[in-house]
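Trainee: What follows is a protein structure lacking sequence information:
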C-alpha cells in the first residue's frame, strides 16, 4: 500500500510541555503557519511522568492569563522539608543550609500529564493539529537534511508480515522538524549521532525516576507540603534522592530518583524504591493509604556541560530530548517549555524572512545563550558533577557554597566525563544486596506495579526492544554481571530462564513502560529502544 503524505510548515514530535509550548508559540507568532504535533501515547499526557513541583515562569511568558483559562495549577507549595536519611534515623536540614535552588516558594505541585492535556486544548484552540496514537518511527532525510518524519506502520505481526489490519505509516513532511520526545528520544538519539551534535559536550548523564500516587487518610495529608531526601537507601551503592509531595484530593505523590552511573550489578532501582517507602519519614504519610498509580521514566540530567548542539539541518533538538533539565532545582518542565518557545521564535523568524525550510537554524543558539534558560543552566552547571565527584555530603557543601554564596558563578567548572553505563563491577567483585520481600502495604512487586500503569501493547507486533547481538545477554552480560537487565528494568521486561537445559534471555515487551533505562544502562550497549505501534505503552491518568 502506498504511503499517504501530508505537508506542514512545522512538525513537532512529542506532545509534552516542550512540544506543546513550541506549537502554541508558533501560532501566536504567525497564525498562518500549518503546525502539526504527533504523540505516540494513546492520548496526550498518557506517557508523561514527572514528580512534579512546577515553576510557572515559562507558562507566565507563554500564556499570562493561564489562571483565567483554567490551567491545572491549584496546589501552591506551602513548605519545604529536606532530610538526610540513614537506615534507622533522619536529620532535617535547616533551610539556611539548603541550596537556594531547592526552595519552592511560588511554585506548584502539579500533574504534568494534566498540564499537557490542558496545553493541548489551548494548542487546538489556536489551530494546531494534534495526532495522538501516532508514533514518529523514522526521520525523512534527503541530502542530509531532515524533511519530516514517517509515522509507524500499524497492523504488522510479530513475524514482520502485514496482518489483515495493516495500514502503512504516513509521511509528514515539514519545512522544519522539532524533536521534543523527552529523555533518550528515539529520533533524538539518531540525530545526535548522525550530525555529531555532542562532539563538544561532556557525556550525557541519566537517572531513573519512580513515582507512585497514594490516596491517604485526611489526617496525614498536608496540601502543598514538599519533602525531599538524600542518603538512605542510596548511601552506599548509588546516588540520587527521594521526594514526597502532598497534592490535592488527599493524594500524596512519592518517588525516588537513582543515578544510572551506579556500579553494583546487584542493585535493583525498583527494590530500592520499595525500601525507600518503608523509612519512617516517608511511611508516616503513606500508612493506611491506598496506592493508585505507578510509573517510572528515565531522566536526562547532565545539564549544561552535557548539552549537545541543538540545531541540525532541517530542525531542532529540544527539552529533555537535548537535556535542558535543571538538576539543581530537580525541575525540567519550565526549562523544556522555554526551550520550545525559543525554538518557535527561531523557526517563525526564519520562515517570516522567506526561508523555505531545511536550513541549519543556528540562530537558536544565539537566542538560547541570551535567554534566562541559559543563565539558569549555567548557574547549575556544577551541581551534578559536584555530587558525583564528592558525594552527597561534600558535594552538597560545595553546592551550598556555589548556589547560596556565589549564585552559581564560582570561577570554575566541574566536569563528569564518565559514561553512565561504563564501570559496572563484575558479580565476583560486587556486594550482594539482600532485598526484603514486599509486604503488600508499603512495598510491592513489579507485576502488580506495572498493572497500575495501565500498560498495553498489542502482543502480535514486532518487539520494539532490539538486540544488536542476540548472544550478548547470556554470553557476556550474564557471565560478567548476572545480566543486570533483570534488575534495572522497572517493569519486569527482561528475564533469564532455564528451559530444557538451556539458559535463555526473554524479553516481555508487552510489559514495557517506555522508561528507556535499558537503552541507557545496558553495559554492552546492546539494547536499542524503538517505537512500538502508536498508542502502545502506559496510559498514566494523572502523572
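Mentor: All right, it came through fine. Here the structure is a predicted model, which is why all the values come from computation and not from measurement.
Trainee: Every contact and neighbour count from this point should use C-alpha atoms.
Mentor: OK.
Trainee: wait, doesn't residue 288 sit right on residue 217?
Mentor: Yes. With contacts counted by C-alpha atoms under 8 Å, residue 288 reaches residue 217, the gap being 6.8 Å.
Trainee: buried residues in stretch 246-260?
Mentor: 246-248, 250-260 (16 or more other C-alpha atoms under 10 Å).
Trainee: Repeat that for stretch 199-217.
Mentor: So stretch 199-217, judged by 16+ other C-alpha under 10 Å, has buried residues 202-216.
Trainee: Identify the farthest-apart pair in the residues you listed.
Mentor: 202 and 216 (42.7 Å; C-alpha to C-alpha).
Trainee: Assign a three-state SS to residue 348, would you?
Mentor: helix (DSSP: H, G, I helix; E, B strand; the rest coil).
Trainee: structure B:
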C-alpha cells in the first residue's frame, strides 16, 4: 500500500495544535524551545511548544567532536554551571600537527591563527549536553516526543508550512500494515522550526520547494567518523586538544583529524573527509583507521613496547554541513525556519557548530515568539535572518568565509592563504572565494583514478565496519521498508559499478551498501545489497552518490544508533 492509501483506509490522522512545532531535539531545536519558554515566562504569556526527536531519546543520534565554545550557552542559560551542565573539561593546550607517513611536525603555538585557539572552550560529549538541555526544556514545560520522526511536511492551501506528520509505525517490508500498525499523527503549528542537523530530510525538501539556495553557493559537506577510547593514564593529558592535517590524505583531498583528551582518561578521536573528494576508491572509514597507525597518533593508544593498551568504547559517524556563510540558504519561508546545521551555520575553520546551533535556535525562537504573541501565523519570520545579520555569529562566519574554499587549491596553498588572511589581514580579506559545483559531481570515473590498497584491520587499534557498527548500538526494526531508497533500482549496477567502481561500498562508514553476486542472473552479474539495519544515519550516501539516486528517508521511530558518551 502507498502512504496515501494507508491514510485513506486508516485515517484521518490525529492532529495536535501548538504555537511552535520544533523538528529535532539537538542543540538548535532544544535551545529554540528553551528560549520560547523563557520569553513566555518573562512576559507572562503562554506559548505551547513541542519538540519531535527521531532518536530513542534526546542525544541518542548526536555526534560531534566536540570542543564547545560556551558563548551561546551562556547567553541562553547564564547559570549553566550551577545547573550542572556537563561541560567539565576545559581546554588546557592546543596542538596542530602536519603529518607525514613516518611522523609529523607540530606548529608552534605562537604561530597558530586566532581561530585555532581554544582557550575558554570545553571538551564535551555533545550527546550529554543535549540530554541536559532536554531536561532544562522539560522543566520549563516543553513537550518532547522521542522516537517520533517527522516524516512529512504539511502545507496550507496557500503553500505555507502548517506543521509536520510523524511516520506510521508497524509497516512491514512489503509496505502493508502489520498487526502492530499505528497511524502517524499530525502536529500543526503557527510556526515550525526545522533543526534536523546536517542534510535534514525535511530541510532538504524545503530548500528545494522554496528555492532557498537560489542565491547561495552549493552546499559543501564532509563526513566525520569518531571513536571514544579509554587510554592509559600515562598517555592522558586532560584538556589537551590535537588537530592534524596531511597524511594519510593527499595534497588535493580535504581532510583532517582530531584527538581530544576528555576527563576520566577518555579521548575522542576522529577523522573528517570533505565529500568533494575525487577518487572513488577512497574510503573515509579506512583512512581514519590508517591515520591511527601514524607514530604521532599511535603513541596515545600503546605502551612503551608499542602494544595497544587502550580500549575502544564507542563508534559513530555523521555528515557535517561545511559550506559556511557563502553556502547558507535563505533560512525562512512561509510558516517556518531552518536553524543549526539544517541550514549550515557551522564554522569549519574553528571546527565548531554547537555554539552556532544554540545561537540560531535562540534567534529563530525570539522571532517566532514575537510573531505568535502579535497574533500572526504562517508568514515569514524575517526578524530571524535580520537578527542573524546583526549578530556576533554572522561576523564570525564572515571572517572565516574563505577557509574551506582555499583548500580547493591544495593543502599547501590553503594553509598559506588562510594564515595570510588571519595573520596579516586579521580576517578582513577584500576578496571572496566562491564554489560552483556540488560535492557529488566531483567524483571522477574509476578509470581515471588509482585504486587504494588499505591494510587489513588488526582488531586492536584498527577495526572493520561491522565491529564498529556493533558498538554504536545501532538497531532498526527488521520488518520495515528500507529507509534507504533508490529512485531507479537499476542505477547502482548499470552506472555506479562500471563507471565509479561502486563507491557506495566505500563512502558508507557502516557497511550498508555491498555489491554481491546476483544468484538469480546466472551470469556472474552483481547486485547492490542494502543492509539498512546497519545505518548510523550519517546521510553520506544521500550527499555523495554521484547519480543522486539514493534518497534517505526516516525509518520507524527510535531506529538508528544509540550513542553513549559521544
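Mentor: Nice, I can see it. Please read these numbers as outputs of a predicted model, since none were measured by experiment.
Trainee: just the buried residues of stretch 199-217 of the first structure now: which is nearest residue 484 of the first structure?
Mentor: Nearest member of those to residue 484 of the first structure, counting by C-alpha to C-alpha, is residue 208, at 14.6 Å.
Trainee: so who does the counterpart of the closest one in the second structure touch?
Mentor: Using TM-score structural alignment, the equivalent of residue 208 of the first structure in the second structure is residue 223. Counting by C-alpha atoms under 8 Å, 6 or more residues apart in numbering, residue 223 of the second structure touches 272, 273, 274, 275, 284, 317, 318, 319, 320, 538, 540.
Trainee: Format these as TSV; extra columns: distance to residue 184 of the second structure and secondary structure.
Mentor: Shown next, in TSV, are the contacts of residue 223 of the second structure (distance: C-alpha to C-alpha, whole Å; DSSP: H, G, I helix; E, B strand; the rest coil):
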residue	distance to residue 184 of the second structure	secondary structure
272	36	strand
273	37	strand
274	36	strand
275	34	coil
284	36	helix
317	28	strand
318	27	strand
319	28	strand
320	29	strand
538	24	coil
540	27	helix
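Trainee: coming back round to it: is the match of residue 208 of the first structure within a helix or a strand, and which one?
Mentor: Using DSSP states H and E, the element containing residue 223 of the second structure is strand 221-230.
Trainee: Past that strand, which element shows up next along the chain?
Mentor: strand 240-246.
Trainee: That next one vs the first structure, average distance?
Mentor: Strand 240-246 of the second structure: mean distance to aligned residues in the first structure after superposition is 0.3 Å, counting by mean C-alpha distance after the TM-score superposition for the first structure.
Trainee: what stretch of the first structure does that strand fall on?
Mentor: Going by TM-score structural alignment: strand 240-246 of the second structure matches residues 225-231.
Trainee: Check stretch 480-500 of the second structure too.
Mentor: The aligned range for stretch 480-500 of the second structure is 461-481, by TM-score structural alignment.
Trainee: What residues of the matching stretch count as buried?
Mentor: 461, 462, 463, 464, 465, 472, 473, 474, 477, 478, 480, 481.
Trainee: who touches the second one in this structure?
Mentor: Taking C-alpha under 8 Å, 6+ apart as the contact definition, residue 462 of the first structure lies against 156, 157, 158, 159, 160, 532.
Trainee: Next: the fourth one.
Mentor: Counting by C-alpha under 8 Å, 6+ apart, residue 464 of the first structure touches 509, 529, 530, 531, 532.
Trainee: Just the closest of these to residue 330 of the first structure, please.
Mentor: Looking across those and measuring by C-alpha to C-alpha, the closest to residue 330 of the first structure is residue 529, at 25.5 Å.
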